[in-house]
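Novice: Okay, sequence plus prediction incoming.
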Amino acid sequence: MGSQEVSTVDWQGKHVTVAGLGVSGIPAARALHERGALVTVVNDGGDERARAQAAELEALGITVRLGDGATLPPSTELVVTAPGWQPDKPLFLAAAEAGVPVWGDVELAWRLRGDNGRKAAPWLAVTGTNGKTTTVRMLASILEAAGLRTAAVGNIGVSLLDAVLGDTEYDVLAVELSSYQLHWAPSLRAHSAAVLNLAPDHLDWHGSMEAYAADKGRVYEGNTVACVYNVADPATEDLVREADVEEGCRAIGFTLGAPGPSQLGVVDGILVDRAFVANRQKQAQELAEVSDVDPPAPHNIANALAAAALARAFGVEPAAVRDGLRAFRPDAHRIEHVADIGEVAYVDDSKATNTHATEASLAAYDSIVWIAGGLAKGATFDELVIGAAKRLRGVVLMGADRALIHEALTRHAPEVPVVDLDRTDTGAMSEAVARAAELARPGDTVLLAPACASMDMFTNYNKRGEAFADAVRARADERA
């Protein structure tokens, strides 16, 4: 199916099983029911919230089975699943045995776009292990600066179904896609797409790094204009080579160094384009200054270049790239500067929940007191510590798996002082900030970049970042 084609399905009387209640399952069930499908929703859990959701759907005439997400209902012709459900669940094995296709919410949205009679907006898609949300939001800001009707949608929290079936008519959509979503989206064909980076993540879900990378690579399938890859991460370029794209689609690289032809990069503090210019062998187009990117950390400049590449692939003028980047403000807990106290900067990057994200965060500063720890999710920390050792003034460790980081520090940075907080209560963050302040010197950065998940101590990374920011502000108030 070509990128501009719209699929038509006769849903009337079609037996569809929706797997999972929640942010994707409920809109999917409603949309299919409205189109005449005979919908059955199955859900593993049956708690009070699930029962309330089920009651709302049943009032519409939708069948809901709580506490039974393993059995394929009789007569099922299609399964539409929430992205988090693992591929080896009995429901999907039964579907495969019966020859029943399985779609995710992204696939359903792709198939339903244009269903409301309007022209289907093209998709500019972004995936990768880290940086997806920031890049998609940067891209949307650039597209808006170009005067285009757009939205940042997908894994970013705005339902793709709502975007394609809602009342707003978009010119183009900036779409964040997770590996889970891509796994279940066999016919997705984007206008242009980017894979920002690849590092081990969600391997328990995918089964192997090869399977994880293959699912990420699906974002390039059928691209019509540009496949954007990271020059510093050859695995992303490999995925471009393996993709089956439309004739004329180009491979476009982004790099923090000087760009070659068909690349975007950085020259003397300027973001430049040697891909979408008349003579890319000899010409380069200035897009923006590094100082236009907030924050101007190396990995965030890479995000900006990827967003710029997708926007330029869509025909956006250079001035809109600059204006969009200037207007963009990052989400909370992503390299967020909290305060300066006694010539020491305090930075919240609680979103750095794996080693790949933390590596990028640590690379942004020259002298760091690092606050780290939490749930390691099977990660190892030797390479991270080796790469960061010269930048570390000191380390404060907290959380359930802090010993794993401590052992890596002992092996590879034995001269760096380490404070090991033997507590996992939420109040530990105040002590962590206090101990980090004792280690810091003027010009240093106290950086919360945990390299671990937060659930051993906090509800999520947002709460962890808020606890850090609260502790820093309380300290600033004491000093005032």
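Specialist: Received it, and whenever you're ready, just let me know what you need. Numbering: from 1, shown residues only.
Novice: C-alpha only now, for contacts and for neighbours.
Specialist: Will do.
Novice: Can you tell me the SS state at Cys385?
Specialist: If you look again at residue 385, you'll see it is Val, not Cys. Assigned by DSSP: H, G, I helix; E, B strand; the rest coil, the conformation of Val385 is helix.
Novice: okay, pairing it with this:
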Amino acid sequence: MGGRDRMSHPDPARPDPATLGRHDSWHGVRAVVAGFGVSGYAAADNLLFLGADVTALDETPTDAKVEQAELLQSLGARIRIEEGATATLPDDVDVLVTSPGWRPSAPLLAQATARGIPVWGEVELAWRLRDPAHAAPWLAVTGTNGKTTTVQMLHSILEAAGLRSAAVGNVGRPIVEAVMDPEPHDVFAVELSSFQLHYTHSMAAESAVVLNLAEDHLDWYDGDWLGGEPGMSRYAADKARIYAGVERACVYNLADPALEEMVREADVVEGARAIGFTLGMPGVGSLGVVEDLLVDRAFIEERATSAAELCSVDDLASPAPHFVANALAAAALARAHGVSQQAVREGLRAFRPDGHRIALVADRDGIAWVDDSKATNPHAAMSSLLAYDSVVWVAGGLAKGARFDELVLAVRERLRGVVLLGRDREVVAEALSRHAPDVPVIDTGEGETGAPMERVVDAAAGLARPGDTVLLAPGCASMDMFANYGARGDAFAAAVRRHLEP
């Protein structure tokens, strides 16, 4: 964090970190940072800046981590990045700041809990370090799918309104870094995963949304640390944390009664409103779609008798139902913040999604090839598949404990055929066998040898007919065969282009 002088405090007292903010001395506070990725580095850097005694621990040295470690070590941090570094929590610790992917059963976290040491995520640290004089409100987004797209849409709308906004959290800059920026922001669009919410205790967003809820990360939530509670129940409870303390609006998808129940049970500031969104005609107090228009019946005075036009479906980068739903959620948060209809329209018109999200790779001989590699769980894959009438579906990878029966039941009439790859492809194959036995399935294996996407594309081309969409929407994570979902999408796109070369 360049351009700032490091604080130096001679007072040897050990204050309670729970009582401290950005303008207090953290001198004497002994902080351990678990994990030295992007958020871990940001937490360690800012704790050092505040004067804390910092130890950061990680098991996997990379060039980037080693380079960052050398910088922070020169500023007084103790950093160990090596095998075995996270086995034992140091003796003298006041607070543990964990990276979001770490399970509570990890040795450092379990030891901290047993010793009564507070465990914070980077988001919790950031909330505590807001500047009271310029405490920019947080508009918070979570859900199983669509979080990044919705936050980026929201950021685009806020900028169109002339506000100094930042997309932070699980996307963009680490939020603790953004909060500590010497140049104050007007508002933050905050993406929060269930992992981040699990380690967040005191955050109170101005407004928040849970976009949807479906099975995901059940491997993370499977373990003794749950005390016997079902993983899906704990996952949903972590998502529901986003509504705690909301000041203005709890936004939710009207299609999911479980989300309405979350809102109903939330402990919010008196006067906070429940605002639904729907792909159908909205009732009073909701946003929705009338013919081809996105409309607002929640934030206008005449909502009992009329609706305000926000934009048309044609203004959006995609007419896919889940994309329209994301736009409605972003618009609801922005409108709750006081943003005008015009800014919502301009922001949504200007927004274009990142790569690997329903991205058209090629359209040749009546067959469209679409990369939605970001669809890393069954719910995301279902949303993508429902946007097309006739599909050759490319699926498989790391299922993370998810099941595919509901997905196959919902989309089987749309499937021309299915091409499978990856370690857990058999999980998808079994659901297809149970619920869509007549759909042709080609298993291309795990890809131990050769170019897996070449085999996938060749197989898909053999199944596809004019009018079909070949859709990479794997419903699974990518790390069994690829570095990340982006690398998987790139490999698919490259294989498609090679296949279509004259």
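Specialist: Arrived safely. Computed from a prediction, not measured in an experiment: that's the story for all the values here.
Novice: Drop the TM-score for these two in here.
Specialist: The TM-score (TM-score structural alignment, normalised by the length of structure 1) is 0.94; 472 aligned residues with a C-alpha RMSD of 1.9 Å.
Novice: how many other residues sit next to Pro122 of structure 1?
Specialist: A count of nearby residues for Pro122 of structure 1, using other C-alpha atoms under 10 Å, gives 20.
Novice: What of Ala311 of structure 1?
Specialist: The burial count for Ala311 of structure 1: 24, using other C-alpha under 10 Å.
Novice: mind checking what it lines up with in structure 2?
Specialist: By TM-score structural alignment, Ala311 of structure 1 lines up with Ala334 in structure 2.
Novice: Need the three-state assignment for its match.
Specialist: Going by three-state DSSP: Ala334 of structure 2 is helix.
Novice: I'd assumed Val179 was in contact with Ala126 of structure 2.
Specialist: Yes. Between Ala126 of structure 2 and Val179 there is a contact under C-alpha atoms under 8 Å: 6.3 Å.
Novice: the strands in the stretch 351-480 of structure 1, which residues?
Specialist: Here the stretch 351-480 of structure 1 has its strands, by DSSP state E, counting those that start in this stretch, at 368-372, 392-397, 418-420, 445-448.
Novice: Those into a markdown table, with extra columns for distance to Val266 of structure 1 and mean neighbour count?
Specialist: Converted to a markdown table, these look like this (distance: least, C-alpha to C-alpha, whole Å; neighbours: other C-alpha atoms under 10 Å):
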| stretch | distance to Val266 of structure 1 | mean neighbour count |
| --- | --- | --- |
| strand 368-372 | 25 | 27 |
| strand 392-397 | 27 | 24 |
| strand 418-420 | 37 | 18 |
| strand 445-448 | 25 | 29 |
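Novice: Check the spacing between the match of Ala311 of structure 1 and Ala461 of structure 2 real quick.
Specialist: The gap separating Ala334 of structure 2 from Ala461 of structure 2 is 43 Å, by C-alpha to C-alpha, to the nearest Å.
Novice: Repeat that for Glu454 of structure 2.
Specialist: With C-alpha to C-alpha as the criterion, Glu454 of structure 2 and Ala461 of structure 2 are 11 Å apart.
Novice: ditto for Ile442 of structure 2
Specialist: Taken as C-alpha to C-alpha, the span from Ile442 of structure 2 to Ala461 of structure 2 is 11 Å.
Novice: For the equivalent of Pro200 of structure 1 over in structure 2, which non-adjacent residue is closest in space?
Specialist: Using TM-score structural alignment, the partner of Pro200 of structure 1 in structure 2 is Glu215. Spatially, and ignoring its direct neighbours in sequence, Glu215 of structure 2 is nearest to Ala402 (6.0 Å; C-alpha to C-alpha, 6 or more residues apart in numbering).
Novice: Now do the match of Ala311 of structure 1 against Asp490 of structure 2, distance only.
Specialist: For Ala334 of structure 2, the distance to Asp490 of structure 2 - C-alpha to C-alpha - is 33 Å.
Novice: ditto for Pro321 of structure 2
Specialist: For Pro321 of structure 2, the distance to Asp490 of structure 2 (C-alpha to C-alpha) stands at 24 Å.
Novice: same deal with Tyr243 of structure 2?
Specialist: Going from Tyr243 of structure 2 to Asp490 of structure 2 by C-alpha to C-alpha gives 37 Å.
Novice: what about Phe458 of structure 1, neighbour count?
Specialist: 18.
Novice: Translate it into the numbering of structure 2.
Specialist: In structure 2, Phe458 of structure 1 lines up with Phe482, judged by TM-score structural alignment.
Novice: show me the contacts for the nearest residue to Pro318 of structure 1 once chain neighbours are set aside.
Specialist: Of all residues not flanking Pro318 of structure 1 in the chain, Leu287 sits nearest, at 5.0 Å (C-alpha to C-alpha, 6+ apart). Applying C-alpha atoms under 8 Å, 6 or more residues apart in numbering, we find Leu287 of structure 1 in contact with 270-273, 318-319, 321-322.
Novice: So which of the residues you listed sit within strands?
Specialist: If you go by DSSP state E, the contacts of Leu287 of structure 1 have 270-273 in strands.
Novice: Who wins on neighbours among the residues you listed?
Specialist: Greatest neighbour count in these, by other C-alpha under 10 Å, goes to Leu271: 31 neighbours.
Novice: re earlier: out of the strands of the stretch 351-480 of structure 1, which comes closest to Gly131 of structure 1?
Specialist: Closest to Gly131 of structure 1 of the strands of the stretch 351-480 of structure 1, according to C-alpha to C-alpha: strand 445-448, at 17.1 Å.
Novice: Could you pull up the average distance between that closest one and structure 2 after superposition?
Specialist: Between strand 445-448 of structure 1 and the aligned residues of structure 2, the post-superposition mean distance stands at 0.8 Å (mean C-alpha distance after the TM-score superposition for structure 1).
Novice: now that strand, how far from the chain's geometric center?
Specialist: Its chain's average C-alpha position is 23 Å from that of strand 445-448 of structure 1, according to C-alpha atoms, centre = their mean, to the nearest Å.
Novice: Repeat that for stretch 424-435 of structure 1.
Specialist: Stretch 424-435 of structure 1 sits 28 Å away from the centroid of its parent chain (C-alpha atoms, centre = their mean).
Novice: cool, and stretch 303-323 of structure 2?
Specialist: Taking C-alpha atoms, centre = their mean, the mean C-alpha location of stretch 303-323 of structure 2 is offset from the chain mean by 23 Å.
Novice: So which bit of structure 1 is that stretch matched to?
Specialist: Mapping stretch 303-323 of structure 2 onto structure 1 (TM-score structural alignment) gives residues 280-300.
Novice: in that stretch, what's buried?
Specialist: Of all the residues in stretch 280-300 of structure 1, those buried under the rule 16 or more other C-alpha atoms under 10 Å are 280, 284-290, 292-300.
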